[in-house]
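1. Model the following, please.
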Amino acid sequence: MAPKDLLLALVVIVAWGLNFVVIRVGLDGLPPMLLGALRFVLAALPVFFVRRPNLPWRWLIAYGATISLGQFVFLFQAMANGMPAGLASLVLQSQAFFTLAFAALFLGERMRGASLLGLLIAGGGLLLIGLQTGHSTTLLGIVLTLIAASMWAMGNVLTRKFGKVNLMGLVIWGSLIPPIPFFLLSLWLEGPQRIEHALLNIGMSSVLALLYLALVATLLGYGLWSRLLSRYPAGQVAPFSLLVPVVGLSSSAVLLGERLSTLQWAGAALVMLGLLVNVFGGKLWQRLQGTQTA
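-> So this is what the prediction gives:
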């Protein structure tokens, strides 16, 4: 990968890793469903300047309902109900294993041995994290984050069915789907009075958080990511996403003062190891077999 593109990849990783700290800041000033609605209203504004992907509306709706609406409904609710930002960045990466499972179930793809081993290792890590629920982490938060990861994974499987499509256009046009359901959920769960109070008393930190979530994490992040995917094989680009929870955990510790227990750190290490085995295990096994054969 060229040095310039490597720098762009690191920009995306930092942008997505800091995203979880910014969500925490946004939730301090806005209720979760209202935050989601406003985020996607802003993210959808470039729709007037970007061509719609060559997909039927039913597929665009399905994409927006899973990877945008479904993922962030549950993620925002998780973080509003005791899920720390750093752990959220890590647990959300379980989407990789949900994607493998859904692809095997709905697309008939075969799950590799390395993926199964990685799933078992990461599952053990999640179990350790779950055993340490308490004042800083709640079981509800972990469960909601796992559901958010499953919605992301469902969106990934849908994207595979689309074939070659402009990812930036898909993200922007898909952002048209979440605002109305988010507003309806906000009316139902948060109520008109809370919405009115939040909008009338919105602070600069909430405004900046919204701008970051819509413009940096969504538009800039996916724009640069799609550029990288258009230039390099997916297998060369995708492993960079493993750095997102590293940035998420470290930035949450520095900026929010989040601290994990020893058992949670052990669980986090197992989840990262499971992700590494999933991404690199198959290639490493093939090289070992090739070496032994030689």
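
2. CA only for contacts and neighbour counts going forward, please
-> OK.

3. thinking Met151 is in contact with Gln71, fair?
-> Yes - at 5.1 Å, Met151 and Gln71 qualify as touching, with contact defined as Cα atoms under 8 Å.

4. The strand or helix carrying Ile23: which residues count as buried?
-> If you go by DSSP states H and E, Ile23 is part of helix 3-29. Using 16 or more other Cα atoms under 10 Å as the test for burial, helix 3-29 gives 8-9, 11-27, 29.

5. Now do it: which elements does it pack against?
-> Secondary-structure packing of helix 3-29 (3 or more Cα pairs under 8 Å, 6 or more residues apart in numbering; DSSP states H and E): helix 71-80, helix 85-91, helix 204-211, helix 221-231, helix 244-256.

6. For stretch 120-134, which outside residues touch it?
-> Contact with stretch 120-134 is made by 91, 94, 139, 142, 261, 263-264, 266-275, as judged by Cα atoms under 8 Å, 6 or more residues apart in numbering.

7. no, scratch that, I was asking about stretch 224-233
-> Contacts for stretch 224-233 (Cα under 8 Å, 6+ apart): Met1, Asp5, Leu8, Ala9, Val12, Asn166, Leu167, Met168, Val237.

8. change it to 10 Å
-> 1, 5-6, 8-9, 11-13, 165-169, 219-220, 222, 234-238 (Cα atoms under 10 Å, 6 or more residues apart in numbering).

9. Just give the closest residue to Val73, not the sequence neighbours.
-> Nearest in space to Val73, with sequence neighbours left out and distances taken as Cα to Cα, 6 or more residues apart in numbering, is Met33 at 6.8 Å.

10. er, Asn81 I mean
-> Gly141 (5.6 Å).

11. So that neighbour versus Ala78, what's the distance?
-> Counting by Cα to Cα, to the nearest Å, the separation of Gly141 from Ala78 is 4 Å.

12. so what sits against both of the two?
-> Pro84, Ala88, Ile147.

13. Turn the residues you listed into a markdown table, columns for distance to Val247 and neighbour count.
-> Supplementary listing: the shared contacts of Gly141 and Ala78 in a markdown table, determined by distance: Cα to Cα, whole Å; neighbours: other Cα atoms under 10 Å:
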| residue | distance to Val247 | neighbour count |
| --- | --- | --- |
| Pro84 | 14 | 25 |
| Ala88 | 12 | 26 |
| Ile147 | 22 | 23 |
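
14. One more sequence to fold, the one below, so I can look at both together:
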Amino acid sequence: MRVKLTVFKYLFPYVIFGSLNYYFAKEAVTYSSPIIFNLIRYMISTFIFFIIGGKFIFNKDILQLSIYTSLSSLLWALGLKYVTPGESAVLSYTMPLFSIPISILILSEKPSKLELLGLIIGFSGVVLYGLPLSYGFTLFGAIVTVVNAIFWALFSVFYRKLRNYDAISINFSQFLIGSIIFSSLLPLDYDINFNPEFFEGIAYISTLGGAISFFLWNLMVKIEKVTKVTVLAFSVPILTTIEDIFLGVIPYKIQVIGISLMFLGILISRARKIEK
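-> Prediction:
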């Protein structure tokens, strides 16, 4: 029996970095507007991909990718103004549910029965995991965070559509265009309070939680179809819970059940990667 593990070499660092993203982003966005928060992180990410050899690409697909990525980032940051990091994570991980119809529509990638079953089981785990947190949701924060998940699914599909392009150049181009978008929006809200907490948050969310995480996600959807990769995103709340346990935060029983369902969903969705 042989198991193909190619995608997992990108998944493991992605999950580790992603499990901390929400806390650092909340820290930074508390002291800045969502627009300037994203402008700074996008400019830093642009520079990172430039110095490692990114070349500018411009076409209709790259432009759409950049718009979807920027809208996802903006709405995610805006949502974090109103919800906690844990709530944001749960709401954001509705993304795999949206990835199926979008990938069918744009890429004609239909999920297998096992992939669909794994997604449904994993998503039910997200719902159970989020129940103890739901009392704190604000309607506006919840809505914009879920809409962020739709745009996350959209730019994931476009990463897949552009899989024949160099990933470094794709990310350089999307962050450069995104920087221009956020620069144009800056007059709407440029509030910022420079302090150690802001610098700590923006440093992480621009590098490990930003440029590198986007790049790793891009590499994963280059390898496998979107519906299969997006289920793997459930690994992030699983690791977050494990980290919380080590910090002395004991999850509710229903969250343990939710985590178990997420893990089961991943296993089922990956079943066809096992070859005899």
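
15. Which helix or which strand is home to the residue nearest to Val73 of the first structure?
-> Going by DSSP H and E, Met33 of the first structure is part of helix 32-43.

16. Where in the second structure does the helix or strand just after that helix fall?
-> Next helix or strand after helix 32-43 of the first structure toward the C-terminus (DSSP H and E): helix 57-63. Under TM-score structural alignment, helix 57-63 of the first structure corresponds to residues 59-65 of the second structure.

17. list the contacts for the residue sitting nearest the centre point of the first structure?
-> Nearest residue to the geometric centre of the first structure (Cα atoms, centre = their mean): Leu92, 5.8 Å. Counting by Cα under 10 Å, 6+ apart, Leu92 of the first structure touches Gln71, Leu75, Ile142, Leu144, Thr145, Leu146, Ile147, Ala148, Ala149, Ser150, Trp152, Pro245.

18. And it, how close does it get to Ile142 of the first structure?
-> Relative to Ile142 of the first structure, and taking Cα to Cα, Leu92 of the first structure is found at 9 Å.

19. Name the residues contacting each of those two.
-> Common neighbours of Leu92 of the first structure and Ile142 (Cα under 10 Å, 6+ apart) are Leu75, Ala148.

20. Which single helix of the first structure contains the most residues?
-> helix 262-293 (DSSP state H).

21. ok now that one, how far from the chain's centre?
-> Taking the mean of its C-alpha atoms, helix 262-293 of the first structure sits 21 Å from the chain's own mean (Cα atoms, centre = their mean, to the nearest Å).

22. Likewise for stretch 192-206 of the first structure?
-> That offset, for stretch 192-206 of the first structure, works out to 26 Å (Cα atoms, centre = their mean).

23. what does that stretch rub up against?
-> 22-31, 33-35, 183, 186-187, 209-212.

24. if you set the cut-off to 6 Å instead, what comes out?
-> Around stretch 192-206 of the first structure, the neighbours that count as contacts under Cα atoms under 6 Å, 6 or more residues apart in numbering are Gly26, Gly29, Leu30.

25. Map the first one onto the second structure.
-> To tie it back to what came earlier, the one meant is Gly26 of the first structure. Using TM-score structural alignment, Gly26 of the first structure sits opposite Ala28 in the second structure.

26. how close does that match sit to Ile202 of the second structure?
-> Distance from Ala28 of the second structure to Ile202 of the second structure, by Cα to Cα: 6 Å.

27. thinking again about what came up before, from the contacts of stretch 120-134 of the first structure, list just the buried residues.
-> Buried among the contacts of stretch 120-134 of the first structure by 16+ other Cα under 10 Å: 91, 94, 139, 142, 264, 266-275.

28. How many residues are close by the residue nearest to Ile57 of the second structure when sequence neighbours are not counted?
-> Once flanking residues are discounted, Ile57 of the second structure sits nearest to Ser173: 5.8 Å by Cα to Cα, 6+ apart. Ser173 of the second structure sits with 24 neighbouring residues when counted by other Cα atoms under 10 Å.

29. Gly53 of the second structure versus Ser173 of the second structure, what's the distance?
-> Counting by Cα to Cα, the gap from Ser173 of the second structure to Gly53 of the second structure is 12 Å.

30. Then Tyr204 of the second structure?
-> 22 Å.

31. got it, and Leu139 of the second structure?
-> 43 Å.

32. cool, and Val229 of the second structure?
-> Distance of Val229 of the second structure to Gly53 of the second structure, computed by Cα to Cα: 27 Å.

33. Now which residue in the second structure aligns to Phe40 of the first structure?
-> Using TM-score structural alignment, Phe40 of the first structure sits opposite Tyr42 in the second structure.

34. related to what we said a few turns ago, the residue nearest to Ile57 of the second structure reaches Phe58, doesn't it?
-> No - between Ser173 of the second structure and Phe58 there is no contact under Cα atoms under 6 Å: 7.3 Å.

35. So the nearest residue to Leu42 of the first structure once chain neighbours are set aside: helix, strand or coil?
-> Spatial nearest neighbour of Leu42 of the first structure, excluding adjacent residues (Cα to Cα, 6+ apart): Ala214 at 5.8 Å. When classified by DSSP: H, G, I helix; E, B strand; the rest coil, Ala214 of the first structure comes out as helix.

36. Could you do Ile202 of the first structure as well?
-> Here Ile202 of the first structure is coil, with the state taken from three-state DSSP.

37. Count the residues that sit near it.
-> Neighbours of Ile202 of the first structure (other Cα under 10 Å): 13.

38. Please apply the same query to Gly248 of the second structure.
-> By other Cα under 10 Å, 9 other residues sit near Gly248 of the second structure.

39. do Ala78 of the first structure as well
-> Considering only other Cα under 10 Å, Ala78 of the first structure is surrounded by 26 other residues.

40. Now for it: which residues touch it?
-> Gly141, Leu144, Thr145.

41. Could you verify my assumption that the last one touches Val73?
-> No - the criterion here is Cα under 6 Å, and Thr145 of the first structure misses it with Val73 at 9.8 Å.

42. Of these two, which one has the most company?
-> Ranked by neighbour count (other Cα under 10 Å), Thr145 of the first structure and Val73 place Thr145 first, with 31 against 25.

43. And the strand or helix carrying the residue nearest to Ile57 of the second structure, what's buried?
-> Counting by DSSP H and E, the element that carries Ser173 of the second structure is helix 167-185. The neighbour-count check on helix 167-185 of the second structure (16+ other Cα under 10 Å) flags 167-179, 181-183 as buried.
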